[in-house]
Structure formats: structure tokens, C-alpha cells
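[1] Got a predicted structure here, sequence first:
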Amino acid sequence: MKKQWLALCTSLGLLLTACSGSPASPGQASPPPAQTEKTEIMVSAAASLTDALGELKPAFEADNPGITVTFTFGSSGKLAQQIGQGAPSDVFLSASAKDMDGLAEKQLIAPDTRQDFAKNELVLIANASSSIQLDSFEKLADPSLAHIAVGEPTAVPAGRYAKEVMDALKLGDALKDRLVYGSDVRQVLTYVESGNADVGIVYASDAAIAKDVKILATSKPEWHKPIVYPGAVVAASTHADAAKAFLSYLTTDKGKATLEKYGFKQ
């Protein structure tokens, strides 16, 4: 009877060992670790940030291996409108305070997360091969300029700033029939690069990354409102912690250096 009991215990022990698995022997591959599920955040960003954020994305994801970032670029006004209509977004990066203010008034951003992360300048550009020699915004009334590209003022912050400059210089009436409107600042840049506009008004950061344009003049700060880029976590975000991590990354040394590389100011 004793022998039968020992045999039964031995068999049971072997069975439990087989079920639980045994440590890998030397030279035997260990089982792969369980895959960690990543959190994807959606970032709605002003078109002028396209190149800078494109470079920051892999750096951020390397430093935050549990988070992936997907961008939607466009005019700040259109992006704010989409967020207001319920489009999925975790972070809003605007090229103007006005569009962020509009979402704040509707309680569509988390107010304690709002921060200014960059500044910019407004510049007058022409195609790199153009013979145009203007050296000031004050000379935009020159009759030789048939087409002047600017952003649509109702939706594009760069277009609003351009309108403020023209109003400050009392050039609105003289230029109204020569203005060509872009849906965002990058389209304005394209009009000038392609020769479909004689000159254009864009951000200094856009001119910095364009190979086929030259800067003719820089606007004086007193001609327009300060060009400040605010960012905030969208109130409806379901990944608020990851969204905050991305927003904070923009103001780290690495984030600042990348933004400055693409022509933004601090």
C-alpha cells in the first residue's frame, strides 16, 4: 500500500510539473515576453508645424515606448471647428491664441494643460528665381505684383496676421483684387514655389524649410498681434496622461531644439 501511495504522489508531481512548464535549459530559447499594448494619441496640429513634428515623432516615441502619435495637419481654424464637431483628438496645437480661445470658451480643452510652446514671425516671400526686389511689406502696393498669396483670414491664422499687417499699413483696398487665398499656410507656400503667385505672406518657419523661395522682408511685430503657438489636451481625450506627456515633450530641451531648427522661436 505504501509503495502504491508513493507511486501516486510521484505521478501527480510529474503531471503538475508538465502543466506548469519547466525553465528553459541552457541553449534553449525562452518564451517571448507578452506584448505591451500601445496607446495611440491623435494630435491636431497647425500646418506650419508639419516638418518639426515629423522629426519629433520618432524621438518622442523612442522616449515613450508605450505611446504612438498620429497627426492631423491643417489650418488652426478648421481643426478647431472639427474638434468642436466631435472629431477624435487628444491634443490641439494651434498657430494662434484665438482658435484655442474659441475651444476654451466651449470647455472643449482641459484648461490646466494649456501652454504656449513656440512663437513665430511673418515674412514676405517670392520664388527663389524671381527678379522681384521688394524689401518691405510697405511696398506691396507695387503695381507689378499681380498675385499676392495669403491664407484665408477666416480660418488660417497666418492669413489673419497678414490682414492685420495690410490694415495697419492701410493697403487693404489697394490689394483686395490681387489676393490669392490658400486653405492653409502650406498652400500659400506652394503658390509661390510653383509661380502661381508673385509673392506670398507666410511664417518664417515655412520659409526656413522651403528650397524654392527667398525672404524679401520680415513684418514688424507692431503690425500684427503676437504670433504665439498654444497647445492643450482636448477635454474629450480618453488618453489624457499620454496626451500630457506629448505636450510636455514640446518644451523639453529636445523639443525646443527641434522647433528652433525649423525656424520657430521660444
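    Here it is on my side, so go on. Residues are numbered from 1 along each chain as shown.
[2] all contacts plus neighbour counts: C-alpha atoms, from now on.
    Will do.
[3] Tell me where the protein has helices.
    Secondary structure of the chain by DSSP state H: the helices cover 2-20, 50-63, 76-84, 97-105, 157-168, 172-175, 185-193, 204-209, 240-249, 253-261.
[4] what's the most buried one of those helices?
    Compared across those, helix 185-193 shows the largest average neighbour count, a mean of 23 (mean count of other Cα atoms under 10 Å).
[5] Now that we have the helices of the chain, can you turn them into CSV and tack on distance to Val228?
    Converted to CSV, the helices of the chain look like this (distance: least, Cα to Cα, whole Å):
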stretch, distance to Val228
helix 2-20, 60
helix 50-63, 16
helix 76-84, 12
helix 97-105, 7
helix 157-168, 10
helix 172-175, 24
helix 185-193, 15
helix 204-209, 13
helix 240-249, 15
helix 253-261, 13
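[6] Out of those helices, flag the one nearest Ser219.
    Closest approach to Ser219 among these is made by helix 157-168 (7.7 Å; Cα to Cα).
[7] How about the contacts made by Lys78?
    Applying Cα atoms under 8 Å, 6 or more residues apart in numbering to Lys78 gives the contacts Ala155.
[8] try 6 Å
    By Cα atoms under 6 Å, 6 or more residues apart in numbering, the contact set of Lys78 is empty.
[9] Below is structure B, check it against A:
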Amino acid sequence: MNKTQITSFLGWVFLSLLITVGCSQITPNPSTTSPSAASTASLTVSAAASLKDAMEQIKPLYNQENPEVELTYNLGSSGALQRQIEQGAPADIFVSAATKQMDALEKQGLLLEGTRQDLLKNQLVLIVPQNSTGVKDFQDLVKPSVKKIALGEPKSVPAGQYAQEVLTSLNVLAQVKPKAVYAKDVRQALNYVESGNTDAGIVYLSDAKISPQVKVVATADETTHKPITYPVAVLKSSNNIDAAKEFVQFLSSDQAKAVFEKQGFTVIVN
């Protein structure tokens, strides 16, 4: 093979390599492409703060059956979450601690029709630090020895609204109000009692059950406040409606029910 032939042969080999590399870049090898990449869904669940522990326990149970769905929780007071949704914050599902906030979103046409349902019920309880002995019931909140009482902010925190209804029903609201330390959500009210910064607090039973630092001394009679109902719905603005519907269905599954009941909620059977 002379010099000209060798040069021509090497040129042909180089051109063949360029074509091969180019084709491999244009047409990906199916075996190296992640099969789940196209099917991955991301869901943002805006949920009442009182659901924090239950939702965190439900997440791995759901992902065992739906590994392709990435769950993100946005927890806070129901009133604050309602305002976020109204202002266009991204969310796929809303779980409120009261019907008031869900009603408001429904009236504005922000819920996906046919997806709203009542999910849970809860109870309102009076709590004190574990070593406290001075408070036995709601009437004791008027005692001079009780200086500070943790309550949710009634305008945005359903637990605070329910507490206000109870205190009004018992004719002690006027005496308790000056002692109130208002919290941004029910978990903050719980924290105030846990830390000893308040002498007592009114929270949900589900919140009281998670803390060994507080004890329940009284449970509010259900006739003294509106029913504590947690509705759930898919939001019309969701970019993953099918996945959102499936997650809402999972919240009524036997696995989720077991978690909710352990946390102190009552599951509503639809």
C-alpha cells in the first residue's frame, strides 16, 4: 500500500468514526435512558400544621406503592395556606383543619370539581405542662394563678377559632382574653406549653398525643364548638391532577387510616 492509499484509508476510518459518534449522540441508547424519568410526578400538599406527624408517616407508605411521585408538604395554619393558594402559590392538594377555608376556595372556583371530601375529625383539649397541678378544667383558666394561655390566632388558625367558641360557651372568654398568647398555628401553641412559656393551652387531641411534655386535663364538649372537620380537595391549578387524585384516595386507605387513628384523629368513612 503506497502513501496515497494509506492516507485515503486513514481518512475513511476517521470519517466512519465521526459518523458513528454523531449517530450515538442523536439516537440515545434505550438501555441507558431512565424508564421512570418521563413518568415522574411532583405533588405539593398544603396541609394544616396539626397534620404534620401523620403526613410525615404517610409519605413513605405512599412512596412504597408510588415511587415515581415526589411529595412535598407545605404545612401551616389553614388560613395562611388559604391565602397562599388564593395568591397563586403552587399547590396540588389542600387539607384544611376546618371547612371555612375550604368553603372560601370553593366559592372562588379554585377546587377541582368533584374532589372535595371530608377526611378527618378531631377533638379540642386543654393541656398543661406535665408537672402542672393548678389547672384541672377550662373554668380554672380564670384563676389568678394562671397568667398565660396559649391559643391559636382565631382569624387564621381553626384551633384558635374553636377555642374561642368553647370559651364563649363557658362564659369565660372575657377573663381569658387578657391572658392569651396567640400562636401562628396550633403547633406553636403546643410549643408554648411544652416550653413552660404558658401555663396552659388549647390544642387538638392529635397535637397533645405527640408530646410527652404536656398532659391533657380536659376535653371540650362537642356541643361547645363547631364540628372539627378536616376536608381535602385537589386544586384546579394542579399540573398533576391524576396523581393528586390518587394521593387523595390513598389518604382514605387502610394504611393511612391506621396512621391517622394512632395520631388521635377520627377517620370519616365516606
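    Nice, I can see it. Everything numeric in this text was worked out from a predicted model, so none of it was measured.
[10] Distance check, whatever residue of the second structure lines up with Leu145 of the first structure against Ile93 of the second structure.
    Aligned against the second structure by TM-score structural alignment, Leu145 of the first structure finds its counterpart in Val146. Separation of Val146 of the second structure from Ile93 of the second structure (Cα to Cα, to the nearest Å): 40 Å.
[11] Compare those two (neighbour count), which wins?
    Counting neighbours by other Cα atoms under 10 Å for Val146 of the second structure and for Ile93 shows that Ile93 has the greater number, 28 against 16.
[12] Counterpart of the more buried one over in the first structure?
    Checking TM-score structural alignment: Ile93 of the second structure goes with Val91.
[13] how close does that match sit to Thr252 of the first structure?
    Distance, Val91 of the first structure to Thr252 of the first structure, by Cα to Cα: 17 Å.
[14] and Val181 of the second structure, how many residues sit next to it?
    Neighbours of Val181 of the second structure (other Cα under 10 Å): 18.
[15] Map it across to the first structure for me.
    Per TM-score structural alignment, Val181 of the second structure is aligned with Val180.
[16] show me what contacts the closest residue to that match other than its chain neighbours?
    The shortest distance from Val180 of the first structure to any residue that is not its chain neighbour, by Cα to Cα, 6 or more residues apart in numbering, is 4.5 Å, and that residue is Ala149. By Cα under 6 Å, 6+ apart, the contact set of Ala149 of the first structure is 179-181, 188, 197, 200.
[17] coming back round to it: the match of Ile93 of the second structure contacts Val234, correct?
    Yes. The criterion here is Cα atoms under 6 Å, and Val91 of the first structure meets it with Val234 at 5.4 Å.
[18] any idea what sits nearest the most centrally placed residue in the second structure, other than its immediate chain neighbours?
    In the second structure, the residue lying closest to the centroid (Cα atoms, centre = their mean) is Ala47, at 2.7 Å. The shortest distance from Ala47 of the second structure to any non-neighbouring residue, by Cα to Cα, 6+ apart, is to Val95 (4.6 Å).
[19] Between the contacts of Ala149 of the first structure, which sits nearest Ser248 of the first structure?
    Among these, and counting by Cα to Cα, the member closest to Ser248 of the first structure is Val188, at 30.2 Å.
[20] List the contacts of whatever residue of the second structure lines up with Ala235 of the first structure.
    Aligned by TM-score structural alignment, Ala235 of the first structure pairs with Lys236 of the second structure. Neighbouring residues of Lys236 of the second structure by Cα under 6 Å, 6+ apart: 110-112.
[21] how much space between Thr44 of the second structure and Asn239 of the second structure?
    For Thr44 of the second structure relative to Asn239 of the second structure (Cα to Cα), the value is 10 Å.
[22] hmm, I was thinking of Lys148 of the second structure
    45 Å.
[23] More neighbours: those two, which one.
    Lys148 (21 against 15).
[24] was I right about that one contacting Gly201?
    No. Between Lys148 of the second structure and Gly201 there is no contact under Cα under 6 Å: 8.5 Å.
[25] returning to what we had before: quick check, nearest of the contacts of Ala149 of the first structure to Trp5 of the first structure?
    Looking across the contacts of Ala149 of the first structure and measuring by Cα to Cα, the closest to Trp5 of the first structure is Val188, at 87.8 Å.
[26] what's the nearest residue to that closest one if we skip its chain neighbours?
    Gly182 (5.1 Å).
[27] you'd agree that neighbour is up against Thr154?
    No. Between Gly182 of the first structure and Thr154 there is no contact under Cα under 6 Å: 11.1 Å.
[28] sorry, back to before: got a list of what the counterpart of the residue nearest to the centre of the second structure in the first structure touches?
    Under the alignment (TM-score structural alignment), Ala47 of the second structure pairs with Ala45 in the first structure. Contact analysis of Ala45 of the first structure by Cα under 6 Å, 6+ apart lists 73, 92-93.
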